[in-house]
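*Asks:* what follows is a predicted protein model with its sequence.
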Amino acid sequence: MSYAQNPSREPRWAGEFLGLPESGPASAASYPRRIGAIFIDWFVASGIAMIIEPGNSWWVLVVFIGMHFALLWLFGTTLGKRVFKIQVVQVGGATIKLYQAAIRAVLLGLVIPVLVIDRDGRGLHDKLAGTVQIHM
């Protein structure tokens, strides 16, 4: 029985209702990997921000959002995501578009959308952008 036939059914694995495999390449990225990737990206953004204007923590956020937007749009991954073998794609597997990278990056910077998770393990930022994080 599919999600469309029974919307109250819980998924057996993250990404099941999106048609993603349970494990291996193209499966939904796990939370530990996603959190590790965010830490690496934040660390890199902090270093760049210290070069631009030491002591101004707002620059860290600006660099973080800008880095996510540019790298996701150009490569579908960031430095941290690359280390943890995560790629961001459209639901269905296509490369993300410019507007999707922008929506995702801005919402990621707001933090709260990241904490609102749906049944398939996607944060609100991914859901609104029409994207999903998968294992490479």
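*Replies:* Structure's in. What do you need?
*Asks:* every contact and neighbour count from this point should use C-alpha atoms.
*Replies:* OK.
*Asks:* so residue 17, which state does it fall into?
*Replies:* Secondary structure of residue 17, reduced to three states by DSSP: H, G, I helix; E, B strand; the rest coil: helix.
*Asks:* do you know how far it is from residue 63?
*Replies:* The gap separating residue 17 from residue 63 is 34 Å, by Cα to Cα, to the nearest Å.
*Asks:* pasting the second one now:
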Amino acid sequence: MASSSAAATGPTEEFRYPGNRLGLPEDGQGSVATWGRRLLALLIDWLIAGLIASVVMGRPMWAGGSDFGVMHSALFAATTGILTGFAGGSIGHRICDLRVLPVRDGKTFTAPPGLLAGILRALLVSLLIPAVIFDRDRRGLHDLAARTIVVRR
């Protein structure tokens, strides 16, 4: 007779892979994005915001300064928030073949998440900590607060 602790260690019907509970496929299009792709998309967006800040401030990114950091962060939050809200993903998401979908009542939808969700996500990602605390479906606190999930396009 198997012990109850042995039965509890394997996958349950509720959780077999990230996104299962939300009706997403395990692999391929529509599956939950991997950490590598998400990190690369973030780095691309951060670099693009830095390049724009360099043009606006009239000096290179590596020159730094607190005013440059504020401009860089503001541009990052604005560009990623607006693009995610209205288009379902930032430039980095597009390059990495990712999409941000809204999650409502345990179901995902194909429409973009909306401006408020996009801005909320971007602001929380800017704080970093919400992005590194996540659940079994690879949804960080920023995704949970904005009620979104990042999937492969």
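*Replies:* Yep, it's here. If you're wondering where the values come from, they're calculated on a predicted model, not measured in any experiment.
*Asks:* if we can go back for a sec, give me the more crowded residue out of residue 17 and residue 63 of structure 1.
*Replies:* Counted by other Cα atoms under 10 Å, residue 17 of structure 1 and residue 63 do not tie: residue 63 has more neighbours, with 20 against 16.
*Asks:* strands of structure 1, residue ranges please.
*Replies:* In structure 1, the segments counted as strands under DSSP state E are 86-90, 131-135.
*Asks:* right, and these - which one's nearest residue 119 of structure 1?
*Replies:* Comparison of the strands of structure 1 against residue 119 of structure 1 by Cα to Cα identifies strand 131-135 as nearest, at 12.5 Å.
*Asks:* average distance between that closest one and structure 2?
*Replies:* Its match in structure 2 and strand 131-135 of structure 1 itself, once the structures are fitted together, sit a mean 0.4 Å apart by mean Cα distance after the TM-score superposition for structure 1.
*Asks:* matching residues in structure 2 for that strand?
*Replies:* Mapped onto structure 2 using TM-score structural alignment, strand 131-135 of structure 1 covers residues 148-152.
*Asks:* check stretch 101-108 of structure 1 too.
*Replies:* Alignment of stretch 101-108 of structure 1 against structure 2: residues 118-125, by TM-score structural alignment.
*Asks:* what's next to the matching stretch, contact-wise?
*Replies:* Contact with stretch 118-125 of structure 2 is made by 76-78, 80-86, 130-131, 142-143, 145-146, as judged by Cα atoms under 8 Å, 6 or more residues apart in numbering.
*Asks:* go on, stretch 61-71 of structure 1?
*Replies:* Counting by Cα under 8 Å, 6+ apart, the neighbours of stretch 61-71 of structure 1 from elsewhere in the structure are 41-42, 45-46, 48-49, 77-78, 101-102, 104-106, 108-109.
*Asks:* so which bit of structure 2 is the lengthiest helix in structure 1 matched to?
*Replies:* Determined from DSSP state H, the single longest helix within structure 1 is helix 31-52. Residues 35-56 of structure 2 are where helix 31-52 of structure 1 aligns, taking TM-score structural alignment as the criterion.
*Asks:* buried stuff in the matching stretch?
*Replies:* Buried residues in stretch 35-56 of structure 2, defined by neighbour count with 16 or more other Cα atoms under 10 Å: 37-38, 41-42, 44-54.
*Asks:* what does that stretch contact?
*Replies:* Applying Cα under 8 Å, 6+ apart, the external contacts of stretch 35-56 of structure 2 come out as 60-61, 68, 71-73, 75-76, 79-80, 90-93, 95-96, 98.
*Asks:* of the residues you listed, keep whichever come out buried.
*Replies:* By neighbour count, with 16+ other Cα under 10 Å, those hold 61, 68, 71-73, 75-76, 79-80, 90-93, 96, 98 as buried.
*Asks:* tell me the counterpart of residue 119 of structure 1 in structure 2.
*Replies:* Taking TM-score structural alignment as the alignment basis, one finds that residue 119 of structure 1 is matched in structure 2 by residue 136.
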